[in-house]
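[1] Fold the following.
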Amino acid sequence: MARNDPPQSDRPHNDAGRRATLKEVAKTAGVSLASASYAINGTGSVGEATREHILKVAAQLGYRPNQSAKAMKTGRTGAIGLILPDLTNPFFPSLAQGVIQTARAHGYSVFLTDTEGSPEAEQRSVSLLIDHGVDGVVWFPVADTDTVGKLIGSTPTVVLDRNLPGYDVIQADYAEGGRLAAEHLIEAGHVNIGVISGPHAASSARQRAEAAIAVVRERANLTWHVHNAFTMDLEPSVTAALEARTATAVIAGADLIAIGAMRHIRSMGLSVPDDVSVVGFDDIPWAELHTPALTTIDMPVAEMAAAAVETLVRRMANKAEPRRRVMFNVELVARDSVRRLD
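    All right, here's what the predicted structure looks like:
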């Protein structure tokens, strides 16, 4: 059989299956070991043409930096951990993408783990990341309790969504989101409004619901208030509330809950928004694609992800700096799931 192998002289000179060394890169490129190191690591003083030559030689030899050796020398692995509670919720892949992109821009890789809403899995995830020597952690806790503080120890950590003491915290103004949802429905003429809040264990879910309920009670009529997990699968108490048909509008604590509510409303032979209006929270990618397109509260996910990584980078550089709590504004996105009453 004919083969199109390159001439022997064009092949890399390191043995097959063996990692090329920086010393071999320097020798093949005809430069000093220091210049080879500067070019590979993007540091030091080396001309641009020389740097390009060295990098080309390194690529031809299949050279890859030895991260384990680098970690032993510097005490850093160049990796951070990202702990999320539920990757089946479209909100979290969007958040993960923002974290990974920002981390990459800062020269870090990301180890991602999904705890599936389990505090026990959360603890195992933290132990695994710490054992792998990550330089820092971005953590979206399952609940409002610090289940992993002793495991994390002195590893720099930034918390998303939950206001846990002792950590840098990145949040959105969830209460403002609840107020905006309620005010939007009331201004559209709705008087009888039901609220489906997220899990009571999450302070962000409580803040959304409590703020919405306060506005409804002041300016309209709260027909019912029930709870549901952050999922489209509805609890019996939620379906019973919807089937009572006492509310012309519903505020849901998350877009997934809102989509589940709209699905159940349709199964009852009713229409959204003609019979029941629905407002969600998060503005996940599905919200705009759903029929009808979901009116919801937009969370600045990309900005929150970037702030989490940038805060972590600062914390890794200076563990003694004061703790930060960053609060992002939210906005109402009006679409087709809310009907204005005459």
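
[2] make it CA atoms for all contacts and neighbour counts henceforth
    Will do.

[3] quick one: contacts for the closest residue in space to H227 that isn't next to it in sequence?
    Excluding its sequence neighbours, the residue lying closest to H227 (CA to CA, 6 or more residues apart in numbering) is S197, at 4.8 Å. By CA atoms under 8 Å, 6 or more residues apart in numbering, the contact list for S197 reads A205, R206, R208, A209, H225, V226, H227, N228, I251, A252, G253, A254.

[4] Which strands or helices does the helix or strand encompassing the fourth one pack on?
    Secondary-structure assignment from DSSP states H and E places A209 in helix 203-219. In this structure, helix 203-219 packs against helix 174-187, strand 192-197, with contacts taken as 3 or more CA pairs under 8 Å, 6 or more residues apart in numbering; DSSP states H and E.

[5] and those, which is most packed in?
    Stretch with highest mean neighbour count among these: strand 192-197 (a mean of 25; mean count of other CA atoms under 10 Å).

[6] F281 - how many residues pack around it?
    30 (other CA atoms under 10 Å).

[7] can you tell me which residues contact it?
    Contacts of F281 by CA under 8 Å, 6+ apart are G177, A252, G253, A254, D255, T296, I297, D298, M299.

[8] Another sequence for comparison is provided below:
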Amino acid sequence: MKRSPVPRSTVTLADVARAAGVSLATASFVLSGRGGSRSAGSASTKAKVREAATTLGYVPNRHAQAMRTGRGGGIVLTLGTLDDPWAVQLTTQVRDDALVHDLSTLVLADERWYEYLLGASADAALLTSIDFVQDGPDQVRRLAASTHSGIVAFTAQMEPEDFDVVSSTPVHAIRRAYELLRARHPRVQLLAPDLERRPGGTLAHPRTGAFLEAVREHGDGPAEALVHVVPEGSHETYLAALDWLQGPDRPEAVICFTGYQAVALQLAAERVGLNTPDDLEFLSIGDVPAKTEFFGPISYYGVDDVFVRLSSIIIDRAIDREDTPGRLITFDWEFFPGTTTRHDE
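    The predicted structure follows:
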């Protein structure tokens, strides 16, 4: 006769450990989201612990675990939006890498990461909008001092302290992109999202600032008139690009603020029958994952193998946080030519 599982309310971690024939510490490591640690034992040991937990109906108390260990069994990615192919590709990479270590992946699709992380425990947290929110660096320091989260700060303004810093700024890439297109066109424009919810809006963003500086260095302008602002979002950018490409002020050379805007512009150009790069030459500031491209690879300035490299940094921080000093990792930007820019003659 098959033995009935013990009611969930009475099952403890000690029950699971006894059933699996392992120590309480090993069972804790396996079931608390730290299964990737050496302390969790071999693959067969972890399998026995999980099987025992399933048979007994054990449900771990994540809140209690977080209070006790400072770990929540997951990774938080504060990406601000899910509309960008860059964000989707990074999430996919981190998810796949994290699952190997029994870690879940949570995405914040807004910029309220400070408020969320103050009341949450995570094994690691990637913060990506530090430079664009008020008091961003101070908020990172307060989080590092008040929580147990392994923070990876994606910022050009900070140095590592008790957290890792990934420094990756597109400022120089934007200037090079302007020079590249300006050598072939009398007028180069920036396709940018409407960032009215951010302090200063689109014109105050560092990417826009780098573009405006490049325009003025070439004696072009008025600089602000070369910034074409459209509603934020892939679909909204596509609709706005259709109007732009069919209007009296059709562009010939465009720098796209992000990858999702470049994809939307490529779709719009195909829809209205423009040939790229002969009728319209454009490139993206930021990596454009191949899976998001419909009509050939888009030219872009970005970081080589950025998703694998960034995921590795986050996973390392999640797994090993004990007495680990903060590291500074610099990502250099380079040009990746595609079918949307002309080849040098």
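
[9] sec struct for the most centrally placed residue in the first structure, please.
    Centroid-nearest residue in the first structure: L95, 2.5 Å away (criterion: CA atoms, centre = their mean). Under the three-state scheme (DSSP: H, G, I helix; E, B strand; the rest coil), L95 of the first structure adopts helix.

[10] which residue in the second structure lines up with it?
    Aligning on TM-score structural alignment places L95 of the first structure opposite L90 in the second structure.

[11] that older thread, wait, which of the helices and strands packed on helix 203-219 of the first structure is closest to Q67 of the first structure?
    For Q67 of the first structure, the closest of these is helix 174-187, at 40.7 Å, according to CA to CA.

[12] So what touches the closest one?
    204-205, 207-213, 215-216, 219-220, 249, 251, 279, 281, 296-297, 329-332, 338.

[13] again, 6 Å this time
    With CA atoms under 6 Å, 6 or more residues apart in numbering as the test, helix 174-187 of the first structure has contacts from Q207, R208, A211, A212.

[14] Kindly report the same for stretch 156-168 of the second structure.
    Under CA under 6 Å, 6+ apart, the answer for stretch 156-168 of the second structure is I151, V152, A153, F154, T155, P325, G326, R327, L328, I329, T330, F331.

[15] What's the end-to-end length of it?
    6 Å (CA to CA, to the nearest Å).

[16] Next: stretch 298-307 of the second structure.
    17 Å.

[17] Which parts of the stretch 51-200 of the second structure are helices?
    Remark: helices assigned in the stretch 51-200 of the second structure by DSSP state H, counting those that start in this stretch are 62-69, 85-99, 113-118, 136-146, 171-182.

[18] Which one of those lies nearest to A268 of the second structure?
    Here helix 85-99 is closest among those (CA to CA), at 17.0 Å.

[19] Off-centre distance for that closest one?
    8 Å (CA atoms, centre = their mean, to the nearest Å).

[20] Ok, stretch 172-191 of the first structure next?
    25 Å.

[21] Please apply the same query to stretch 126-146 of the second structure.
    Its chain's C-alpha centre and that of stretch 126-146 of the second structure lie 15 Å apart, by CA atoms, centre = their mean.

[22] buried ones in that stretch?
    Neighbour-count burial for stretch 126-146 of the second structure flags 126-132, 136-137, 139-140, 143-144 (criterion: 16 or more other CA atoms under 10 Å).

[23] Make JSON lines from these and add distance to S168 of the second structure to it.
    Formatted as JSON lines, these follow (distance: CA to CA, whole Å):
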{"residue": "L126", "distance to S168 of the second structure": "14"}
{"residue": "L127", "distance to S168 of the second structure": "13"}
{"residue": "T128", "distance to S168 of the second structure": "11"}
{"residue": "S129", "distance to S168 of the second structure": "12"}
{"residue": "I130", "distance to S168 of the second structure": "12"}
{"residue": "D131", "distance to S168 of the second structure": "11"}
{"residue": "F132", "distance to S168 of the second structure": "14"}
{"residue": "G136", "distance to S168 of the second structure": "16"}
{"residue": "P137", "distance to S168 of the second structure": "15"}
{"residue": "Q139", "distance to S168 of the second structure": "20"}
{"residue": "V140", "distance to S168 of the second structure": "17"}
{"residue": "L143", "distance to S168 of the second structure": "21"}
{"residue": "A144", "distance to S168 of the second structure": "21"}
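
[24] Between all of these, which two are separated the most?
    Between any two of those (CA to CA), the greatest distance is 18.8 Å, for F132 and A144.

[25] From R339 of the first structure, how far out is the alignment partner in the first structure of S284 of the second structure?
    Mapped onto the first structure by TM-score structural alignment, S284 of the second structure lines up with G280. From G280 of the first structure over to R339 of the first structure the distance is 14 Å, taken as CA to CA.

[26] who has more neighbours, those two?
    G280 (30 against 20).

[27] I'd assumed F230 of the first structure was in a helix, is it?
    No - read with three-state DSSP, F230 of the first structure is coil and lies in no helix.

[28] re the thing from before, my read is that the match of L95 of the first structure contacts V308, right?
    No - applying CA atoms under 6 Å, one finds L90 of the second structure not in contact with V308, separated by 8.1 Å.

[29] Between the two, which contacts overlap?
    With CA under 6 Å, 6+ apart, L90 of the second structure and V308 have no common neighbours.

[30] Strands of the second structure, start to end?
    74-78, 104-108, 124-127, 151-154, 164-167, 189-193, 227-230, 253-256, 281-285, 300-302, 328-330, 334-336 (DSSP state E).

[31] Distance from the chain centre to stretch 74-89 of the first structure, please.
    10 Å.

[32] list the buried ones in that stretch?
    Here stretch 74-89 of the first structure shows T77, G78, A79, I80, G81, L82, I83, L84, P85, D86, L87 as buried, counting by 16+ other CA under 10 Å.
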